[in-house]
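In: sequence and predicted structure below; questions after.
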Amino acid sequence: MLEAGGPTQVQHADFHFVPLLDGLGPEISQHLTSVCVSVRRDFLCLFRDLIDKLNSNRTSEGAEDASPPVTCIVSDGFMTFSIRVAEELGIPVAMFFTISACAFMGILQYRDLKDRGIVPLKENSYITNGYLNTTLDWIPGMKDIQLKDLPTFLRTTDPDDILFNIIMESADNAPRATTTILHTFDVLETEILRAVSPLFSSIHAIGPLQLLLDHKAPADPLRAVDYNPWNEDTECLKWLDSKETGTVIYVNFGSIAVLTLEQLIEIGMGLAMSKYHFLWVIRPNLVVGESASLPPEFAAKTEGRGFITSWCPQERVLNHPSVGGFLTHCGWNSIMESIVAGVPMICWPFLGDQQTNCRFCCREWGIGMEINEDVNRVEVVKLVKELMEGGEGRIMKERVMEWKQLAREAVGPDGSSAMNFDKLLHILS
């Protein structure tokens, strides 16, 4: 983020960036297992030492620029070491889960699923033999949900799998926090929020953050700071300016998901055969172990119709009038940004909460269409055309525009997210 020009640009008297070094290189830090190992092994001591350092600097005699004491912690929901430190200090801690409420409810089931003997899987064949189609009819707010629809870290045969266990432990420990924050808004996930609320002493839905920031602190210099793992290419915005309204399909699979070269080619040729304009983000490490090389026929078929970049300002892209659809991995930030922009989606989930998000986008909220896991160019063409010009695509566009309006109402002065945010501040003050 520092190299991409984020926090170094900030000049703000009351806000400071202080890093906790995970000891991982830039490439390894994209590997979830390595990150989890580092967090579990090192971060309790690192974080406790940081808090002690901040508090000791405050009490240094003669320190004119001393900071106030640490009186509150706002932590990522999966960084459960912060709860222990807060308890040691006797200060409030808010656990902020930057996932959907439906995905949150999904991870809350991990312990129960393990106790019932449903997971871990008995053998790897359970992933493909239909076992994941098992219906789980006891989860409140998730009617007809299947095992395959829950966050995918439970798809392991190893009871000691670190990703499975760190997610389960995070869910187990979440109720110990002073309060819990979810990045969603009440009307979008009403049933789930109603079902999960009794499990916590305090829980607040305060999304979409993009819109809430505009209402709460429109003039704050921090609002304009972008945090990205790679430099953003803004030339794509000029390219979008040259295209007519609703004629571009935007393609981005996020910062972690990886493709095989075959999948990349199938997506690419599907875009080529669709005849639509497209803006495609192909980050440097998108393809597993190989360069992201597309065949010569792709270039021939897409000349003048496509723009490929390594990273882009996604919020600005989705809000550009020329963008009519979004082919996404279903990361929650991407979905929220798409709802805020009023852009319907083609969903191709890879891992984690993306599968749950996809299920709700397509079946509950009516704003997405799912691609099969074994993607092929013919299917890509079919879905792109349906999204951009078909009857189902028009219905999805209408629905996402309705959700867009409801999201704006949620962050308004009397909206649920705005009021929840004020309640949150009161609890933590």
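Out: Great, that's in hand.
In: contacts, neighbours, all on C-alpha from now
Out: Noted.
In: which residues does residue 398 contact?
Out: Listed by C-alpha atoms under 8 Å, 6 or more residues apart in numbering, the contact set of residue 398 is empty.
In: what do you get for residue 340?
Out: Contacts of residue 340 by C-alpha under 8 Å, 6+ apart are 208, 211, 403-404, 407-408.
In: what strand or helix carries residue 157?
Out: Under DSSP states H and E, no helix or strand contains residue 157.
In: same check on residue 165?
Out: Applying DSSP H and E, one finds residue 165 within helix 162-173.
In: cool, and residue 325?
Out: Short version, using DSSP H and E: residue 325 is in strand 323-328.
In: packing partners for the next helix-or-strand element following the helix holding residue 165?
Out: Next in sequence after helix 162-173, counting helices and strands by DSSP H and E, comes strand 179-182. When contacts are defined as 3 or more C-alpha pairs under 8 Å, 6 or more residues apart in numbering; DSSP states H and E, strand 179-182 sits against strand 93-97, strand 203-205.
In: contacts for strand 179-182?
Out: Under the criterion C-alpha under 8 Å, 6+ apart, residues 93-101, 174, 200-207, 424, 427 lie in contact with strand 179-182.
In: between the helix ranked longest in the chain and helix 162-173, how big is the angle?
Out: Of all the elements of type helix in the chain, the one with the most residues (DSSP state H) is helix 32-58. With axes from the mean of the first three to the mean of the last three C-alpha atoms, to 10 degrees defining the directions, helix 32-58 sits at 50 degrees from helix 162-173.
In: got another, please set it beside the one above:
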Amino acid sequence: MEQTQPRVPHVVLLPFPSLGHIKPMLSLAELLSHASFQVTFLNPQQIHDRLLLSMDMPAFHRRHPEFEFLSMPDPVRPSRDRPPPGLFSLHDKILSLGSVIKPALGELLISFNQEKGRRQPATCIIADGLLSSPVIDVSEQFEIPFFPLRTLSACCIWAYFNLPKLVEEGDVPFQVADEDMDKLVTCIPGLENVVRRRDLPGIFRIKRANDPALESFINDQTLVLPRASGLILNTFDELEAPVIAKLGSHFTKVYTVGPLHGLSTVRINDLIPLASGENILWKEDTSCMTWLDSQLSNSVIFVSFGSVIILTRDQMFELWHGLVNCGKPFLWVIREDSVIGEDGPSLILGKLKDMTGDKGLLVSWAPQEQVLTHPAIGGFLTHSGWNSTLESIFAGVPMICWPAIGDQQMNSRFVSDVWKIGFDMKDSCDRSLIEKLVRDLMEDKREEIMKSVNEIKKLAHEAVKEGGSSFCNLDKLIDDIRLRSHLAHNNSEGKK
């Protein structure tokens, strides 16, 4: 009997349309492409267009010839002024995305099944965990495995799974103004003596536990996850082992493959992957690298609050005064859309630049991975987004954490009190505290904190090198996808 050629695995990936979610998904997509998979990367039209403009597509396709970027319609969002980032705006965005994902993904899968060209039928779908509800419905309809990628810490996901217990114990709901924010939360297994009320995920800071947006978020983005074929996490075993083990009881398989940016660099011919930089959606100001070259080793505090956080005029000036008063040169990333106030963003930014002079450098965006590995960087004042946290860990840079939303509150607690690689100043924006923490980080407590930083950096690098936990877990994911592709091929041949 004539042997048919095995089917090439074809993975369809759908990131949540935000930089912090697209970046790790794109790194994972590159790794799968490097494993000789066909890859389809699906985005709403606006994000798709920005990716095509910001990336060197000819160079990308020379390295990844079986990688295709496709678009789906942009979701229709409510016509109102941009709300501050938080649960309600996230809820609106997820709902609007769900309305276009189901038909667009379904049509795409049908087209792959009918196509007679080089594109194989889809082997599996990897989508951001925030899109789990609409994607898992489509995957079950087409009998295609679904693997959610959660782009946040395992400890935060575990807190989401324990929301019913938190409500039962009266820890949720709560509000900052009228509750004991330092009360220890004792009902999350494995985290009994770690998490305070103020460290719980930002979406729990609500007025009532039966809030429709919160219920939808937990049901559609968390409790639905065990229906998937496995869970992919951008973390590594040695960093969050106890919590990862707890999550493992809810899933058939858990693939810890982080830090994805480090794993990409190691596995793709020891080169910097083309999609790893921050430049995929934002234009970088690379002049900051030249400025860093002129600074002393470990002398600069790097300040960046990511691609979403919005600051008030008062917060901006408290941060600025704290940085100036500490006497350390600073590199501060301030997006043009990150400032609100009666003066207007341009006037506020202009005044800050005039006041800064030679005390530091303000830029609109920076190549963060490169900045963190520069010898001049001695510390990182961060919003504690998970990408930034992992990048800082991998670079061996201690952190001062000023979290705002989502998983950032949990991340900052683990940075300061579990891993002991930084300080946490959540729910405060006071110039004297900022000055003190920068001095502690850069001078007074540096020797002590760098011991932990260097130990965890070593663990992160060992995880992604050949034989390391994340390296091997990616191989398991690749092998499992290949096996599913092989089984699907045999089933289709058997029906002929």
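Out: Ah, there it is. These numbers come from a predicted model, not from an experiment.
In: just the buried residues out of the contacts of strand 179-182 of structure 1, in PyMOL syntax.
Out: To isolate the buried members of these in PyMOL, using 16 or more other C-alpha atoms under 10 Å:
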select buried, resi 93+94+95+96+97+98+99+100+101+174+202+203+204+205+206+207+424
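In: and residue 361 of structure 2, which of the three is it?
Out: Taken by DSSP: H, G, I helix; E, B strand; the rest coil, the conformation at residue 361 of structure 2 corresponds to strand.
In: if we can go back for a sec, counting neighbours, which of the contacts of residue 340 of structure 1 comes out on top?
Out: Most neighbours among these, by other C-alpha atoms under 10 Å: residue 407, with 26 neighbours.
In: the alignment partner in structure 2 of it: helix or strand, and which one exactly?
Out: Using TM-score structural alignment as the criterion, residue 407 of structure 1 maps onto residue 460 of structure 2. Using DSSP H and E, residue 460 of structure 2 sits within helix 446-464.
In: let me see the contact set for the residue nearest the centre of structure 1.
Out: The residue lying closest to the centre of structure 1 (C-alpha atoms, centre = their mean) is residue 332, at 3.3 Å. Applying C-alpha under 8 Å, 6+ apart, we find residue 332 of structure 1 in contact with 98-100, 353-354, 357.
In: aligned counterpart of it in structure 2, please.
Out: In structure 2, residue 332 of structure 1 lands on residue 386 (TM-score structural alignment).
In: could you do residue 84 of structure 1 as well?
Out: Residue 84 of structure 1 maps onto residue 137 in structure 2, by TM-score structural alignment.
In: tell me how far the equivalent of residue 205 of structure 2 over in structure 1 lies from residue 97 of structure 1.
Out: Mapped onto structure 1 by TM-score structural alignment, residue 205 of structure 2 lines up with residue 155. Distance, residue 155 of structure 1 to residue 97 of structure 1, by C-alpha to C-alpha, to the nearest Å: 21 Å.
In: kindly report the same for residue 169 of structure 1.
Out: Taking C-alpha to C-alpha as the measure, residue 169 of structure 1 falls 14 Å from residue 97 of structure 1.
In: how about residue 142 of structure 1?
Out: From residue 142 of structure 1 to residue 97 of structure 1 the distance is 19 Å (C-alpha to C-alpha).
In: again with residue 342 of structure 1
Out: Applying C-alpha to C-alpha, the value for residue 342 of structure 1 to residue 97 of structure 1 is 24 Å.
In: same question, residue 200 of structure 1
Out: Going from residue 200 of structure 1 to residue 97 of structure 1 by C-alpha to C-alpha gives 14 Å.
In: same question for residue 397 of structure 1.
Out: Residue 397 of structure 1 sits 28 Å away from residue 97 of structure 1 when distances are taken as C-alpha to C-alpha.
In: go on, residue 38 of structure 1?
Out: In terms of C-alpha to C-alpha, residue 38 of structure 1 sits 20 Å off from residue 97 of structure 1.
In: sticking with residue 369 of structure 1, tell me its helix or strand.
Out: Residue 369 of structure 1 is part of strand 368-370, with elements assigned from DSSP H and E.
In: whereabouts in structure 2 does that strand align?
Out: Against structure 2, strand 368-370 of structure 1 falls on residues 422-424 (TM-score structural alignment).
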